[in-house]
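Visitor: Sharing a model prediction with you, sequence too.
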Amino acid sequence: MTMPVTYDLEDGIAWITVANPPVNALGHAVRAGLDAAIARFGADGGAEVAVVMGGGRLFLGGADITEFGKPVQAPSLPDVVNAIEASPKPVMAAIHGAALGGGLEVALGCHWRLAMPGTVLGLPEVALGILPGAGGTQRTPRLIGLEAAGEMIASGKPVDPEAACEMGLIDRVGEGDLRDAARRFADKLRGKPPRRTRDRPVPTGDLSDLRDRTAARTVGQVAPVTAIDAIMAATGADFDAGLAEERRLFLDLVETPQRAGLIHAFFTDRAVSKVPGLDATPRDIARIGVIGGGTMGAGIATSALLAGLNVTLVERDADSAARAAATVGANLDAAVTRGKLAPEARADPPFRTATDYNALSDTDLAIEAVFEDMAVKREVFAALDAVLRPGAILATNTSYLDVGEIAAATGRPADVIGLHFFSPAHVMKLLEIVVPDGTAHDVTATAFALAKRLGKIGVRAGVCDGFIGNRILSAYRRAADDMVLDGAHPYEVDRAIRGFGFPMGPYQVSDLAGLDIGFATRERKAPEAGPHDRRPVFADRLHHAGRLGRKAGRGYYDYAEDRRGAEDPAVTEIVEATRRDLGLTPREFDADEIVARYMAAMVNEAARVVEEGIAARPLDVDAVLLHGYGFPRWRGGPMHWADQHGLARIVADIERFAEHDPHAWQVAPLLRRLAESGGAFADLNAKDAA
């Protein structure tokens, strides 16, 4: 059996190397190995200095989060870090690739730190609902100061070696080969006494303002502000007391539902691309064609360019092509400003525009992003079928339409797939990969490979109106609209949903998307409406009044003087007039009932989506809502939230709502079965993973 930690003595230097692929996680075997290696170093008369380093592509990736929530096996990570710091002889960390979370805490326990160029150093634990629990909140402020440590830990944002060196987090940026750079630095440490971080001056200051700003930025989350409380414990003179307080707060956070939700989201991001039964080899993709240069098409082109792909964008005429090129150019300029694109790459991107489909004859994949109309899309696909080479993939960016019907316009339906990007496409991480029955497996595999290259979360979806996300959205948006018809104000609904943790309420989202989008969707689906379906007439009236949202300066909110939107009495008048005209007697809704109805509708429809196979697993639903619809990450996703909240409780809510509207509220069969059997949506994820 290969040991995850090795000890090699060369010319007075003890090389302690961690090799626990893929990320050198600090699981029990690694902790025990490090602890033993440090003890051996202390007893080794021939060893003058120790170098702790990682094998493979990085230093140490952090704690093994699969151990969270389980009894800790000794030695704990705090014990290991303390043992390193207590070494009677100098220990240095030679860092490359990444030192994140527990990995950086190990480095902080060392007496000196060297990091190679390109290394990422950070304490991102708040993203998992916890805080650095192995001395990170106590040693970091002693090295870089209270304010800098607070900003770094509460945000979870990493720093590069140059910034870390300037701050005092590390001592040197290495040059050349990692081992050579480490040897040169270690030679200078021979005979020096240990320089322990715990013995540095106690940091002074106050983080009250940072705590207030953090609380406002992370509404509803407990880890970021708790991390600041732990950092403030470092201002006490007793280092061990600070460590004890850090550990107490860490263990409190481990037991919170938010930690469980964030860990679930973490694993969901990694599991969602592992589609059951998909083992085909992807096709090679180097050249991308984009049809349509509006906001969505330009965003898709930008995303592909940022991933290093060659892009040809086709528009209907020269003026439209020029506007599309300008939009793409502005997107690339913004990417340079954000540090997402090197200036030299911006200077001459592999991008061109055209007005003829023949320009796509050598592309590997063409993505259509034209008007959401079946006839238009079928016309585009017939044209693409005539010019694309054999083996090229044809993709549609439709948000709702039947991808199989679009594929039928070609002579190669096996090469057709849906790639539903979310706007702005070069920023949003979600990509719904919509797979009709006739699509070839290697085309699906190619779509997932493309999603990974674009830096997106690819989620497999089946064919239905709205796929996963928009289909579920239609259900919980209908619940919101029904509440407004029955007496809730749109602003009350938005406030309640923001209070739950969404960054925006449904009516703020409408303003952002444009009320014309919602109106067009209602018109498209109107022929299918039954006699008991309720239409949000107030939304139609706002549309007809020209209140189309942010782009028009007013929608549900007024943007004339406040770009974030101000509540508008005129909207209240329209809503109340609508109720009078429809003969509805309004009643009051409190925030708890608003959230209960909104979430019950979301979970109920999601259960149908899973049972029908539109989503392969509940975790696919969670990924879609987390990355495309603003669901609060710290709640883990709607299916995880439902398990935590209680499925039987949700069923009881739906049955209560059905007493007044049995047409709108019917318990999904899967939800009822799970509730009655004591099961959970998580059971279905585990079953597929087994």
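Guide: That came through, no problem. Numbers count the residues shown, from 1 in each chain.
Visitor: contacts and neighbour counts: CA atoms only from here.
Guide: Fine.
Visitor: Please enumerate the helices of the stretch 301-450 of the chain.
Guide: In the stretch 301-450 of the chain, the helices defined using DSSP state H, counting those that start in this stretch lie at 318-337, 343-347, 374-387, 403-407, 441-453.
Visitor: what about versus this one:
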Amino acid sequence: MPCHDIAVVTLDNPPLNSLDHALRVRIVSALTAAQADPAIRAIVLTGSERAFSAGADVTEFGTPRQFAEPILRSVLEQVRHSSKPVVAAIDGVALGGGLELALACHGRVATRRAKVGLPEVTLGLIPGSGGTQRLPRLAGIDVALGLMLGGTQKTASEFVDTSLFDRVVEGHLLDAACACAAELADAGAPWPHADRIHLDPGYVSTKVSLARQRLNARQRLQPAYAALLDAVAASAGPMDEGLALERSLFLGLIGSTEARALRHQFKAERESARLPDALQVAPRPVSTVAVIGAGTMGTGIAICALDAGLDVILVEQDDAALSRGRHRVADHYAARVSAGKLDEHAAVAVQARLLPTIDWQAIGRADLVIEAVFEELSVKQDVFRRLDAVARPGAVLATNTSYLDIDTIAAVTSRPQDVLGLHFFSPANVMKLLEVIRSRDTAADVLATGMALGRTLRKSPVLCGNAFGFIGNRVYNAYRRQCEFMLEDGAWPEDVDRALTAFGVAMGPFAVADLSGLDIAWRMRLAQAATRDPRERHVPVLAQLCEQGRMGQKSGAGYYRYTDGQRAPSTDETVRGLIEQASAARGLQRHALKADEIVRRALLAMVNEAACLHADGVSSRPGDIDVVLVQGYGFPRWQGGPVFWAREQDRKQLLAELRELVAAGGRGMRLADEAALALLLD
């Protein structure tokens, strides 16, 4: 139907029509003009195929533009009280404030593929322009709670049984929206609006109470979740009262440490995925990836590549190992099908792009090769010697090492410029972090290829310099070492784990060690023993546990004892005895450590190491360190990362505490001096 008497207002702020101040001004101006024009009887708001609007411009947060009139609430009030019906025509995404704008309209038409969501909780906020009041009324309390608490996106086709959309169409969006607007105009005022939908207070109260009970421990540590539920509970009352409460809660959150930390992490993730300007070159094309090693890590990497639409050659040394790897991949996709997350035909099509083989000559077809073999230098060097002989010229050769020197691995090839590190985190098909490690000779386009691959795999790639442990393991080792010092000083493993999980880390360091296997760290320390200064403070407990066969969960005991897969609530006498012996050998009088002291010492150790590695050039940007620790090591996202945390502290006190921490650690600990700290925090 032609829109000859309907004003079409197009949101135009590429790429995603973020609702910055300039766009808000233009929307109000267009609405005012349309309402004043007697030839216009209805209004359609639309965007682009990519986005109706992705919501607020986060770069305005904390600036005067954020609260410059017209704020979004003012725009929505003009829509709400329009003398002519307003219909939102939605394609692409309608997120946050973009969805709130659509919710304030009198009608909504969307394409089936359009995606909607209110992800504010992931930024430590709640919807601040009516989302908590209108979405429950239009989509139902259950759907609204799921969408807002999860911070997820859903397609318009998933809302066909609700009142959220008047029409969901395959195509001709604008025509359908104009037809909807014309029908509303023909019907006359009052126009349909969420305000006129009333919810059952008892039902809303029950659902909100259940949602509070179901919040997990990490959600309970973030004030946005409780605030969101408070706001949604008000949707059972008068609209204006709910809007007022929502706004008050929103304003209380926007300056909170958690919200600022989450905005910092959001910005840091966007920046970390970009190479520094000096290294900005075109990547090499990659359509086929070879993965050497079909163990847990190798098959996880293969699944990532398959999910990204790449062809994968999975290489093993014998048929038995290859068969195990092939079955891991098949089991993964079978589980996806059983869970309803993947169509069976799609699963078959994905696996058709996998070539399992023991023939190394097949690697010659690959554009990029990733080895995922045993973490031992000689083993990886042998692999790269073979790769040098079979990989095609120009192919990128990547090692998945966690600690080893990339230069030493690259040196066994005739093409060190084609070698880099791609450090995946386990499970590789789940974890978002990818450390991209630059060796001495790595070509710029090879680095660009590694970063581009990370984005193709839908990961967060972070550029790292070639130094022991790169960014993540180097900081984590310093953190874990400090936690072991606290055992000698007087804490038990459960004291440390409990304090740090209360701060928000996903798992305490000793629970993590048991989960991953104590023998991994033990082997690494054995390899370093010959070069370690004997005067260096070294806690022997981990080695002693391994020598007793206590390798963690897989052996039934580590720092904790496990019965039927369950962790004991506290450490047993064997562990406590070893810890007490270590304290006595060092001449330490054990004393209980308070939770806040445990947390602060752990964070100070991370900050000190972060400052040292940044001063050494291992990280390109301070924010990269926070991305690595949050994405790969369970650091609480709403705490921003160790760099953000350090920036929140008094600089003089922080430096004094770092000096004290390093002095207590003794020989082997390097102090991040004032200059290194300034590089990190300024």
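Guide: Looks like it arrived, so ask away. Quantities reported herein were computed from a predicted structural model and do not represent experimental measurements.
Visitor: Put together JSON lines for the helices of the stretch 301-450 of structure 1, with mean neighbour count and distance to T585 of structure 1 on each row.
Guide: As requested, the helices of the stretch 301-450 of structure 1 are exported to JSON lines (neighbours: other C-alpha atoms under 10 Å; distance: least, C-alpha to C-alpha, whole Å):
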{"stretch": "helix 318-337", "mean neighbour count": "18", "distance to T585 of structure 1": "48"}
{"stretch": "helix 343-347", "mean neighbour count": "13", "distance to T585 of structure 1": "59"}
{"stretch": "helix 374-387", "mean neighbour count": "17", "distance to T585 of structure 1": "40"}
{"stretch": "helix 403-407", "mean neighbour count": "23", "distance to T585 of structure 1": "42"}
{"stretch": "helix 441-453", "mean neighbour count": "21", "distance to T585 of structure 1": "49"}
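Visitor: Relative to R259 of structure 1, which of those is closest?
Guide: Between R259 of structure 1 and the helices of the stretch 301-450 of structure 1, the shortest gap by C-alpha to C-alpha is with helix 441-453, which sits at 26.2 Å.
Visitor: Off-centre distance for that closest one?
Guide: 19 Å (C-alpha atoms, centre = their mean, to the nearest Å).
Visitor: Give me the mean deviation of that helix from structure 2.
Guide: Here the mean offset of helix 441-453 of structure 1 against structure 2 after fitting is 0.6 Å, by mean C-alpha distance after the TM-score superposition for structure 1.
Visitor: Which stretch of structure 2 lines up against the next helix or strand after that helix?
Guide: Scanning forward in sequence from helix 441-453 of structure 1 by DSSP states H and E, the next helix or strand is strand 457-461. Taking TM-score structural alignment as the measure, structure 2 aligns residues 460-464 with strand 457-461 of structure 1.
Visitor: With structure 1 overlaid, how far apart is that stretch on average?
Guide: Mean for stretch 460-464 of structure 2 is 0.6 Å (mean C-alpha distance after the TM-score superposition for structure 1).
Visitor: quick one, strands of the stretch 551-690 of structure 1?
Guide: In the stretch 551-690 of structure 1, the strands defined using DSSP state E, counting those that start in this stretch lie at 557-558, 566-567.
Visitor: Could you single out the most deeply buried of the ones you listed?
Guide: strand 557-558 (a mean of 24; mean count of other C-alpha atoms under 10 Å).
Visitor: residues in structure 2 aligned with that one?
Guide: The aligned range for strand 557-558 of structure 1 is 560-561, by TM-score structural alignment.
Visitor: Tell me where the stretch 101-250 of structure 2 has strands.
Guide: 107-111, 115-117, 154-155, 167-169.
Visitor: Which among those is found nearest to D195 of structure 2?
Guide: strand 107-111 (12.9 Å).
Visitor: In structure 1, point out the residues matching the closest one.
Guide: The alignment of strand 107-111 of structure 2 onto structure 1 (TM-score structural alignment) covers residues 112-116.
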